[in-house]
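# What follows is a predicted structure for the sequence shown.
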Amino acid sequence: MADSPPLPPKRRCSPAEIQAIVHVGVPIAAAWGVEVLEAAGGRAAVRLPFRPDLLRPGGTVSGPALMGLADVAMWAALLGVTGGKDESVTSTMTVNFLRPFAPGPVVAEARLLKRGKRMVFGEVLLRAESSEEVSAHVTTSWVVIAPA
């Protein structure tokens, strides 16, 4: 039996290309101005600029905005390893808020922990852009949806 030829490598997308895909696929990310800073090798970093409308009473960044940012960060990490083509969907997300986010930009750093044929597992660390301290830790799993 002859060896099958190796699969061609996936095309590597730039952060700007992945950001464009994210903005079309998740329109609220575009509305919020989410930026993809990097996405390659199963990792991604995304930035949520400061927006007064995303603050909750008490002046901290709202949980729904932070969870949305974490979800987008994980998708960016997936897009970075799939050549910009990924239709996987979030199955679970567990968020541990460790400290409040003061008003200001937020950075989410995602990494794939395991990428199987049917499931993907990852983690996202969120922090204020002005700090190295992690303010939220997210674990997430995604169901792989094969394109039709």
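Structure received. Residues are numbered from 1 along each chain as shown.
# contacts, neighbours, all on C-alpha from now
Noted.
# which SS state does the residue nearest in space to the middle of the chain fall under?
Nearest to the mean C-alpha position of the chain, counting by Cα atoms, centre = their mean, stands residue 73 at 1.0 Å. At residue 73, secondary structure determined by DSSP: H, G, I helix; E, B strand; the rest coil is helix.
# how many other residues sit next to residue 70?
A total of 29 residues lie near residue 70 under the criterion other Cα atoms under 10 Å.
# Surely it is in a helix?
Yes. Assessed by three-state DSSP, residue 70 belongs to a helix.
# Show me where the chain has its strands.
With DSSP state E as the definition, the chain shows strands at residue ranges 35-40, 43-48, 89-97, 106-115, 119-128, 136-143.
# let's bring in a second model and compare:
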Amino acid sequence: MEPQMDTAALGAFLVAEFPQVAEDFGIEALTPDGIEVRLKVAHRHLRPGGTVSGPAMFALADVAVYLALLAQIGPVALAVTTNSSMDFLRKPAAGADLIGRARMLKVGRSLAVGDVLIFAEGGADPVARATLTYSIPPRR
């Protein structure tokens, strides 16, 4: 499927529609089968012990799959998460940004399913993986 939005359009969409979190994320690359998104890890993303919190990793997974979906279907702000499953595999390296590599597994008319592997920057092994399902509103 030919992309409907490029990295600049996706970044502008994130700033316009989600300004409260847009500065936490950076779009690293749009790939033929998905997207790479960076979580710019800051102190507010850490849990006791200095590792990135589960909610911060979930936010990265959710944003990465959302943007991968929008790259395929265009700017549909009201596409929403309807289901998610996340496995935390290992503790990320302290102080490293996280990179989410998302790909869409299926994009239908009303539902889309994507998965994402999350890596600590520079790490070879994923620190988490997630699968998310999105509901796509009817097109008018």
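Thanks, I have it. Here the structure is a predicted model, which is why all the values come from computation and not from measurement.
# So what does residue 29 of the second structure match up with in the first structure?
Matched to the first structure by TM-score structural alignment, residue 29 of the second structure sits across from residue 38.
# Give me the distance between its match and residue 24 of the first structure.
Remark: distance between residue 38 of the first structure and residue 24 of the first structure (Cα to Cα, to the nearest Å) = 18 Å.
# now residue 79 of the first structure
Separation of residue 79 of the first structure from residue 24 of the first structure (Cα to Cα): 13 Å.
# same question, residue 34 of the first structure
Applying Cα to Cα, the value for residue 34 of the first structure to residue 24 of the first structure is 12 Å.
# So the two - more neighbours on which side?
When neighbours are counted by other Cα under 10 Å, residue 34 of the first structure and residue 24 differ, and residue 34 comes out ahead with 21 against 12.
# what sits against that one?
46-49, 69 (Cα atoms under 8 Å, 6 or more residues apart in numbering).
# Equivalent analysis for residue 72 of the second structure, please.
Listed by Cα under 8 Å, 6+ apart, the contact set of residue 72 of the second structure reads 1-5.
# Translate it into the numbering of the first structure.
By TM-score structural alignment, residue 72 of the second structure lines up with residue 81 in the first structure.
# Filter the contacts of residue 72 of the second structure down to just the buried residues.
The neighbour-count test (16 or more other Cα atoms under 10 Å) marks 3, 5 as buried among the contacts of residue 72 of the second structure.
# mapped onto the first structure, which of the contacts of residue 72 of the second structure hold?
Among those, the ones still in contact in the first structure (both residues aligned by TM-score structural alignment, their matches' Cα atoms under 8 Å) are 2, 4.
# of all the contacts of residue 34 of the first structure, which two lie farthest apart?
Pairwise distances across the contacts of residue 34 of the first structure peak at 10.8 Å for 49 and 69 (criterion: Cα to Cα).
# All set, thanks.
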